[in-house]
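>>> What shape does this take:
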Amino acid sequence: MQYERFGGPEVLQEVEVADPVAGPAETVVEVEAAGVNFGDIKEIAGELREGPHAAKGPLPRIPGMEVAGRTGDGRRVVGYLRQGGYAAKAVVAERDLAVLPQEVSAGAALALLVQGLTAYHLLRSVARVRPGESVVVHSGAGGTGGLAVQLAREFGAGRVIATASTDEKRAFVLGLGADAAIEGTAEGYREQVLEANHGRPVDIILDAVGGPLLDVALDSLGLLGRLVTYGASSRQAAAAVSPGRLAVASSALAGFWLTPLITRDGAGGRALEELLGLTARGRLRPLAGGEYDMAQATRAHADLLGRRTKGKLVLLP
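The predicted model follows:
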């Protein structure tokens, strides 16, 4: 699936192209499944055209940043790539590949790449969660949010609160291990969070919504609280935050994006091995979402944008 112009999901088209050729320290993967991410939507919309992490090369391009499948030498692998995953074959750098345990499905493994590694680093590397701390996870029924709820519990959080937009999704995140589930709209947000945390401000908030919600969430942090922003699915601008506002509560506002970290260190490594191990042992349950034929990538993107999904969406060649 490729796009010849920037735009919405409708610009994706099914085409036949030559097989990709691996370069030095690269491997061709016969794709069993490709993951779908908000980053793919931003790429085809032209929102990643500039900056050090822009999608490379002229149009047309093949989107997709994660695949699971087999290599020519028979390894069953999961791997991260900058683009080119929406295809029957993809080239992946060896340092961005990990061998899949037999107990882990392709869909579960794909959930652990961009979404799992993001959740891991949000909690461990940026927020640096400590045992007993309270954690609020926005969009807890989503791929990253659902993993963050589970990992917060795994890493020793004392109370985990998730936001979700419907009764069904709130019940779902409670089933993942959240202690409380709230609607999490900007209006009345602080009151909802404090009530869910027994009247106390919280230690950590993980936000991928942005806009007005990020602004009001800052007021729900306690002393030395940390809010980490890693997306803006609302597509609304957040209010400017002055240093003085943070200083008064000794709170922190941090950002995170996985791509620069992977660019520097590679996707393979201890974090991904830990996530795969937790999954193989049944301690972590990646959220399987919808499966779509590769030719239905347009519908997968539209469903993701329309918030009609939960968990990891995958495309099947």
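>>> From here on, just use CA atoms for contacts and neighbour counts.
Will do.
>>> ok, Ala217 touching Arg190?
Yes. If you go by CA atoms under 8 Å, Ala217 and Arg190 touch, sitting 6.8 Å apart.
>>> Please, where are all the strands along the stretch 101-250 of the chain?
134-137, 159-163, 180-182, 202-207, 221-229 (DSSP state E, counting those that start in this stretch).
>>> how many neighbours does Ala178 have?
25 (other CA atoms under 10 Å).
>>> that older thread, same list (the strands of the stretch 101-250 of the chain) but as a markdown table, adding mean neighbour count and distance to Ala68.
Formatted as a markdown table, those follow (neighbours: other CA atoms under 10 Å; distance: least, CA to CA, whole Å):
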| stretch | mean neighbour count | distance to Ala68 |
| --- | --- | --- |
| strand 134-137 | 28 | 27 |
| strand 159-163 | 26 | 29 |
| strand 180-182 | 23 | 32 |
| strand 202-207 | 27 | 28 |
| strand 221-229 | 20 | 28 |
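>>> Dump those to TSV, plus distance to Ala90.
Formatted as TSV, these follow (distance: least, CA to CA, whole Å):
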stretch	distance to Ala90
strand 134-137	33
strand 159-163	36
strand 180-182	39
strand 202-207	32
strand 221-229	31
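>>> Point to the residue nearest the middle of the chain.
Computing the C-alpha centroid of the chain and ranking residues by CA atoms, centre = their mean puts Gln115 first, at 3.0 Å.
>>> The structure of the following sequence is requested for comparison with the preceding one:
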Amino acid sequence: MKAAAFYAPGPPEALRLVELRRPEPAPGELRVRVRAAGVQPVDLAIREGRMPPAVDASPLVPGNEFAGVVDELGPWVTGFAVGDEVLGFRVLGCYAEYVVVPADQVVRRPAGLPWEIAGGLSGAGQTAHTAVEVLRLTAGDTVLIHAAAGAVGTVAVQLARLAGATVIGTASPANHDYLRSLGAVPVSYGSGLVDRVRAVAPGGVDASLDAAGADGLRAAVELVGDRDRIATIVAFELAAQLGVRWLRSQRSAARLAALVDLYVRGRLRVQLRHAYPLERAADAHRDVGTGHGRGKVVLTPQPV
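The predicted structure follows:
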């Protein structure tokens, strides 16, 4: 099978198209022919050597979320059949034409969920869903979400609004109308951010989710009194210094199924930024690495 992989940490060009042996499902696993695989910031961190991978392999295939068609069942798998359309998650290996995955890490793909959206829903969606839960967002709260127009931010804004919270979202001016369409109050990045947030939230800010980096996290510490209600998914070292949460997604099939249900019922919008073929994985990493842009980037190992 074809996969996008790297042999040593490096720039986006380290990713190359390679031929690997097609994996075989073990007991309790199924094999999926991948139609779309999401690209996440953590993939870039692993490729750059900033975060150790969870497995020791050379070449190493990034990717932690996917959607595709079941093409083989391992022993003892029940509830699924060859030909079922699914989406799910695993640790690495998803930038490939095939993945094997435990059967309890996939859910069925409904017809109303496009392949590209399905392939990129698990990572950003489950991270945002976890954040709303961990930060204990409820009706009456005001939450500040940094990088609110990005993949995680887009979902987090909507889930926070569904929880009844008022949402303030940071973004570039070009994305302010987009954030308004999601129900957020937009503010711009940069110098004076804290003052701008206080101007639109005179009653204060109760919680904050940072998906942007150090500046957003420092602003959150100034604005939120309870550091247990501040979380970041990117500024890991600074989080430890400031005594705030480093948020890890608490992934489960039940959490993913809840997101799928929200999408199908029209309660959740997911923005697709760009879909790249597998051989352009380096371009996909460059796109995500800009730190700007609206919505989700995915790879399409198989035509969708």
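>>> nearest to Pro24 of structure 1, of the strands of the stretch 101-250 of structure 1?
strand 221-229 (35.9 Å; CA to CA).
>>> got the contact list for that closest one?
By CA atoms under 8 Å, 6 or more residues apart in numbering, the residues outside strand 221-229 of structure 1 that reach it are 122, 126-127, 200-208, 210, 214, 217-218, 249-256.
>>> In structure 1, point out the residues matching stretch 268-281 of structure 2.
Mapped onto structure 1 using TM-score structural alignment, stretch 268-281 of structure 2 covers residues 284-297.
>>> what sits up against that stretch?
If you take CA under 8 Å, 6+ apart as the criterion, stretch 284-297 of structure 1 is touched by 1, 9, 12-14, 86-87, 107-109, 111-112, 143, 146-147, 150-151, 275, 278-279, 300, 309-317.
>>> longest helix anywhere in structure 2?
Scanning structure 2 for the helix with the most residues, using DSSP state H, yields helix 121-134.
>>> That helix: which residues count as buried?
Neighbour counts over helix 121-134 of structure 2 (16 or more other CA atoms under 10 Å) mark 121-132, 134 as buried.
>>> Next, the contact list for Ala196 of structure 1, please.
Ala196 of structure 1 neighbours (CA under 8 Å, 6+ apart): Ile161, Ala180, Ala181, Ile182.
>>> let's go with 10 Å and repeat that
Ala196 of structure 1 is in contact with Val136, Arg159, Val160, Ile161, Ala162, Asp179, Ala180, Ala181, Ile182, Arg190, Val202, counting by CA atoms under 10 Å, 6 or more residues apart in numbering.
>>> hmm, which two among those are most spread apart?
Farthest pair in the contacts of Ala196 of structure 1 (CA to CA) is Asp179 and Arg190. Separation: 17.1 Å.
>>> Arg103 of structure 2 contacts Leu30, doesn't it?
Check again: residue 103 of structure 2 is Ala, not Arg. Yes. Ala103 of structure 2 is within contact range of Leu30, at 6.0 Å (criterion: CA atoms under 10 Å).
>>> Compare these two (neighbour count), which wins?
Each of Ala103 of structure 2 and Leu30 has its neighbours counted (other CA under 10 Å); Leu30 has more, 28 against 21.
>>> Give the helix, strand or coil label for that one.
Classification of Leu30 of structure 2 using DSSP: H, G, I helix; E, B strand; the rest coil returns strand.
>>> if I look at it, how far off is Glu222 of structure 2?
In this view, Leu30 of structure 2 and Glu222 of structure 2 are 48 Å apart by CA to CA, to the nearest Å.
>>> Over to Val99 of structure 2?
Distance, Val99 of structure 2 to Glu222 of structure 2, by CA to CA: 44 Å.
>>> More neighbours: those two, which one.
Taking other CA under 10 Å, Val99 of structure 2 and Glu222 do not tie; Val99 has more neighbours (24 against 11).
>>> Tell me the residue in structure 1 aligned with that one.
By TM-score structural alignment, Val99 of structure 2 lines up with Ala90 in structure 1.
>>> again, but for Leu159 of structure 2
Counting by TM-score structural alignment, Leu159 of structure 2 lines up with Leu151 in structure 1.
>>> Show the contacting residues for the closest residue to that match other than its chain neighbours.
Among residues not flanking Leu151 of structure 1 along the chain, Tyr120 sits closest, at 7.1 Å (CA to CA, 6 or more residues apart in numbering). Shown in contact with Tyr120 of structure 1 (CA under 10 Å, 6+ apart): Leu112, Val126, Thr144, Leu147, Ala148, Leu151, Ala152, Phe155, Ala271, Leu272, Glu274, Leu275.
>>> Could you export the contacts of Ala196 of structure 1 as a markdown table, including distance to Val77 of structure 1?
Converted to a markdown table, the contacts of Ala196 of structure 1 look like this (distance: CA to CA, whole Å):
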| residue | distance to Val77 of structure 1 |
| --- | --- |
| Val136 | 33 |
| Arg159 | 35 |
| Val160 | 32 |
| Ile161 | 34 |
| Ala162 | 32 |
| Asp179 | 35 |
| Ala180 | 36 |
| Ala181 | 35 |
| Ile182 | 37 |
| Arg190 | 43 |
| Val202 | 39 |
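>>> Of those residues, just say which sits nearest to Val78 of structure 1.
Comparing the contacts of Ala196 of structure 1 against Val78 of structure 1 with CA to CA places Ala162 closest, at 28.5 Å.
>>> What segments of structure 2 are helices?
Along structure 2, counting by DSSP H, helices occupy 41-48, 115-119, 121-134, 151-162, 176-182, 193-200, 214-223, 236-242, 253-264, 281-289.
>>> okay, those in CSV with distance to Gly83 of structure 2 next?
Listed next are the helices of structure 2 as CSV, based on distance: least, CA to CA, whole Å:
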stretch, distance to Gly83 of structure 2
helix 41-48, 29
helix 115-119, 15
helix 121-134, 21
helix 151-162, 29
helix 176-182, 35
helix 193-200, 50
helix 214-223, 45
helix 236-242, 40
helix 253-264, 19
helix 281-289, 27
